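Q: When you get a sec, could you give me coordinates for this:
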Amino acid sequence: MKAIILAAGYATRLYPLTKNKAKPLLELSGKPILDHIMEKLERVSVIDQVFIVTNEKFAKSFSEWSQLYQGNKIATVINDHTTSNDNRLGAIADIQYVIKKQKIEEDIMVLAGDNLFDFNLKDFVDFYQDMKSDCITVHELNDFNELQKTGVVEVDRNFLVTSFEEKPEKPKSNLAGPPFYIYQSETLPLIAQYLDQGNNPDAPGHFIPWLIGHKAVYAYKFEGLRYDIGTIESYRKAQKLF
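A: So this is what the prediction gives:
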């Protein structure tokens, strides 16, 4: 299995903090957010390589980070060659860019480079291997305003995903779907198909409602906290928590 960390955004909502520094490289508890994510990935034995997809503006910074990284996983930086928020590819297009450029044919785990979480990724992989199908993650979120800012998921009693809506005005459940996914190798061509049909290439959650129309997707429900570093306020809150 390969892992892809999405880090090609420009984080304009975090200016001036991210004017000259990529959001995943902001520090929490004395080390970059990216290090916290990599520590989780280090514990997943089936993942043999991690791709960090970024942009022209921050590629050098991520390359410098990778040269100093002390973990056991191979961390490869991929530059999508976009230069601003106006010409960015979008997260789903970035996933496809890495798949095509690296000729990936294995299963992939996709994670956002600005989300921190309590749960063990190995448990997520175990669930995926039991289900033998594409999987997303969900957790309970009972703040209506926060649900309007994330993906909201409906599942049946077997945790088969029956609906997924990105940033809904009227959330249909209290299950939030953060950007952590595992896709089977056979699903990878569907990402290209989704994009070729002119669908939204941006937030990674937009792919899920399209995907559940083509094949079964299951939701792994995790306990514990998840931190989405989207604004200066949320970053300051995470700093205090850590």
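Q: switch to C-alpha atoms for all contacts and neighbour counts from now on
A: Fine.
Q: Check the spacing between residue 232 and residue 122 real quick.
A: Residue 232 sits 31 Å away from residue 122, going by CA to CA, to the nearest Å.
Q: How about residue 209?
A: For residue 209, the distance to residue 122 - CA to CA - is 25 Å.
Q: what do you get for residue 107?
A: 15 Å.
Q: cool, residue 78 as well?
A: According to CA to CA, residue 78 and residue 122 sit 25 Å apart.
Q: So for these two, which residue has more residues nearby?
A: residue 78 (23 against 17; other CA atoms under 10 Å).
Q: Would you confirm that that one belongs to a helix?
A: No - counting by DSSP: H, G, I helix; E, B strand; the rest coil, residue 78 falls outside a helix, being strand.
Q: Now for it: which residues touch it?
A: 51-55, 59, 98 (CA atoms under 8 Å, 6 or more residues apart in numbering).
Q: In TSV, list the residues you listed along with neighbour count and distance to residue 160.
A: Output for those, formatted as TSV (neighbours: other CA atoms under 10 Å; distance: CA to CA, whole Å):
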residue	neighbour count	distance to residue 160
51	21	28
52	25	29
53	24	29
54	26	32
55	24	35
59	21	38
98	19	28
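Q: how about CSV for these, with secondary structure and distance to residue 141 added?
A: Formatted as CSV, the contacts of residue 78 follow (DSSP: H, G, I helix; E, B strand; the rest coil; distance: CA to CA, whole Å):
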residue, secondary structure, distance to residue 141
51, strand, 30
52, strand, 28
53, strand, 29
54, strand, 29
55, coil, 32
59, helix, 34
98, helix, 32
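Q: For residue 86, state which of those is nearest.
A: Comparing the contacts of residue 78 against residue 86 with CA to CA places residue 55 closest, at 12.3 Å.
Q: May I ask you to confirm that the closest one is in contact with residue 83?
A: Yes - at 6.5 Å, residue 55 counts as touching residue 83 under the criterion of CA atoms under 8 Å.
Q: and for comparison, fold this next one:
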Amino acid sequence: MKALVLAGGYATRLHPVTLEASKPLLKVNGRPIVDYVLDGIETLGDVDTTYVVTNAKFFQDYAAWAKNQQRRFDVVPLNDGTTSNADRLGAIGDIQFAIEMQSIDDDLLVVGGDNLFDFSLRPLRDLQRQTGRSVLGCYDVGSLDLVSLYSEVHIEKGLVSSFVEKPDTPTSPLIGILCYALRRQDLPLVRRYLREERSPDKAGHLIQWMRTVTEVAAYVFEGRWIDIGTRAELERAEKQWSGRV
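A: Predicted structure coming up:
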């Protein structure tokens, strides 16, 4: 299995902090956020290479960071060639960029580089193997009001039956998080999605579409999870991971 960490965005909501630093390299309790992501990837046990796709602006920062990584797998930064938010490839564009650039022909774990969590990813991989399907990682945020900030997921018989980005009137506290175990056979669907001139930006739109052309399984994680998109979320993460709350 290969893993792909998405770190190619420009995090405009965190400006000015992210004008000079990539968001996944910001520190929480003394460690870059992306270090925690790699900790999670190590729990899978069968990943041989983890690609970290970033942009031209921050590529050298990731190259320096990767040299100091001592993991069970190779850590390989990729430069998607973009230099600003205006010419970004988008999350789905970066997934396809990595697949093409590295000729990936293997099951692929895709994780957002700004997702901070403390749970094992092994059950996601186990379910992918057991079902033979791609698997969406889900999380119960415990509040319908919060669901409107993310994506609403409904599950029936272990499969994603509905996926809606930022719903107006959600009825389920389950959201889809940027943590997907994509089976090798489904990787060509990323290119097909983009060829049909669909939005390359939000990764959730890929899953929203994929479930209409193939069955996608779902796994609900338990533990701590924060999608760091604002200064308030970064501060909350620092408090939680440093044990101050």
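Q: any idea which of the contacts of residue 78 of the first structure is closest to residue 130 of the first structure?
A: For the contacts of residue 78 of the first structure, the nearest to residue 130 of the first structure is residue 51 (25.1 Å; CA to CA).
Q: correct me, but that closest one touches residue 3?
A: Yes - in terms of CA under 8 Å, residue 51 of the first structure counts as a neighbour of residue 3; the distance is 6.1 Å.
Q: which residues are in contact with both of the two?
A: Common contacts of residue 51 of the first structure and residue 3 (CA under 8 Å, 6+ apart): none found.
Q: May I see the buried residues of stretch 34-53 of the second structure?
A: Within stretch 34-53 of the second structure, the residues that count as buried by 16 or more other CA atoms under 10 Å are 34-42, 44, 47, 49-53.
Q: Of these, which belong to strands?
A: In strands, defined here by DSSP state E, the members of the buried residues of stretch 34-53 of the second structure are 49-53.
Q: can you give me the helices in the second structure?
A: Ranges of helices in the second structure, per DSSP state H, are 33-42, 59-67, 91-101, 122-131, 144-147, 188-195, 204-213, 231-241.
Q: Any chance of those in CSV with distance to residue 166 of the second structure as columns?
A: Converted to CSV, the helices of the second structure look like this (distance: least, CA to CA, whole Å):
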stretch, distance to residue 166 of the second structure
helix 33-42, 24
helix 59-67, 31
helix 91-101, 17
helix 122-131, 24
helix 144-147, 7
helix 188-195, 20
helix 204-213, 10
helix 231-241, 18
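Q: who wins for proximity to residue 156 of the second structure among those?
A: Nearest to residue 156 of the second structure, of all the helices of the second structure, is helix 204-213, at 12.4 Å by CA to CA.
Q: And for the nearest residue to residue 167 of the second structure once chain neighbours are set aside, the neighbour number?
A: Excluding the flanking residues, the one nearest residue 167 of the second structure by CA to CA, 6 or more residues apart in numbering is residue 148, at 5.2 Å. By the criterion of other CA under 10 Å, residue 148 of the second structure has 18 neighbours.
Q: And for the one 10 residues further on?
A: Summarising burial for residue 158 of the second structure: neighbours were counted as other CA under 10 Å, giving 16.
Q: how about the residue nearest to residue 167 of the second structure, what does it touch?
A: Here residue 148 of the second structure is in contact with 166-170 (CA under 8 Å, 6+ apart).
Q: now residue 241 of the second structure
A: 28-29.
Q: and it, how far is that from residue 155 of the second structure?
A: According to CA to CA, residue 241 of the second structure stands 30 Å off from residue 155 of the second structure.
Q: Same check on residue 66 of the second structure?
A: Distance check for residue 66 of the second structure against residue 155 of the second structure: by CA to CA, it reads 37 Å.
Q: Would you agree residue 127 of the second structure is in contact with residue 121?
A: No - in this structure, residue 127 of the second structure is not within contact of residue 121 by CA under 8 Å, at 10.4 Å.
Q: Of the two, which one has the most company?
A: residue 121 (24 against 18).
Q: Format the ones in strands among the buried residues of stretch 34-53 of the second structure as JSON lines; extra columns: distance to residue 193 of the second structure.
A: Shown next, in JSON lines, are those (distance: CA to CA, whole Å):
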{"residue": "49", "distance to residue 193 of the second structure": "25"}
{"residue": "50", "distance to residue 193 of the second structure": "23"}
{"residue": "51", "distance to residue 193 of the second structure": "22"}
{"residue": "52", "distance to residue 193 of the second structure": "22"}
{"residue": "53", "distance to residue 193 of the second structure": "19"}
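Q: of those residues, closest to residue 74 of the second structure?
A: In terms of CA to CA, no member of these lies closer to residue 74 of the second structure than residue 49, at 4.7 Å.
Q: how about the nearest residue to residue 184 of the first structure once chain neighbours are set aside, what does it touch?
A: Once flanking residues are discounted, residue 184 of the first structure sits nearest to residue 107: 4.5 Å by CA to CA, 6+ apart. By CA under 8 Å, 6+ apart, the residues touching residue 107 of the first structure are 1-2, 182-186.
Q: which ones are touching residue 173 of the second structure?
A: Neighbour list for residue 173 of the second structure: 140-144, 147, 152 [criterion: CA under 8 Å, 6+ apart].
Q: Please apply the same query to residue 111 of the first structure.
A: Contacts of residue 111 of the first structure (CA under 8 Å, 6+ apart): 3-6, 179-181.
Q: what do you get for residue 104 of the first structure?
A: Contacts of residue 104 of the first structure by CA under 8 Å, 6+ apart are 2, 98.
Q: And it? What does it align with in the second structure?
A: In the second structure, residue 104 of the first structure lines up with residue 104, judged by TM-score structural alignment.
Q: any idea how far its match is from residue 50 of the second structure?
A: 11 Å.
Q: Kindly report the same for residue 131 of the second structure.
A: Counting by CA to CA, the gap from residue 131 of the second structure to residue 50 of the second structure is 23 Å.
Q: Also residue 87 of the second structure?
A: 25 Å.
Q: shared neighbours of residue 104 and residue 50 of the second structure, anything?
A: Listed as contacting both residue 104 of the second structure and residue 50 by CA under 8 Å, 6+ apart are residue 2.
Q: Following superposition onto the first structure, what is the mean distance for whichever strand in the second structure runs longest?
A: In the second structure, taking DSSP E as the definition, the longest strand is strand 174-182. Mean deviation of strand 174-182 of the second structure relative to the first structure after superposition (mean CA distance after the TM-score superposition for the first structure): 0.6 Å.
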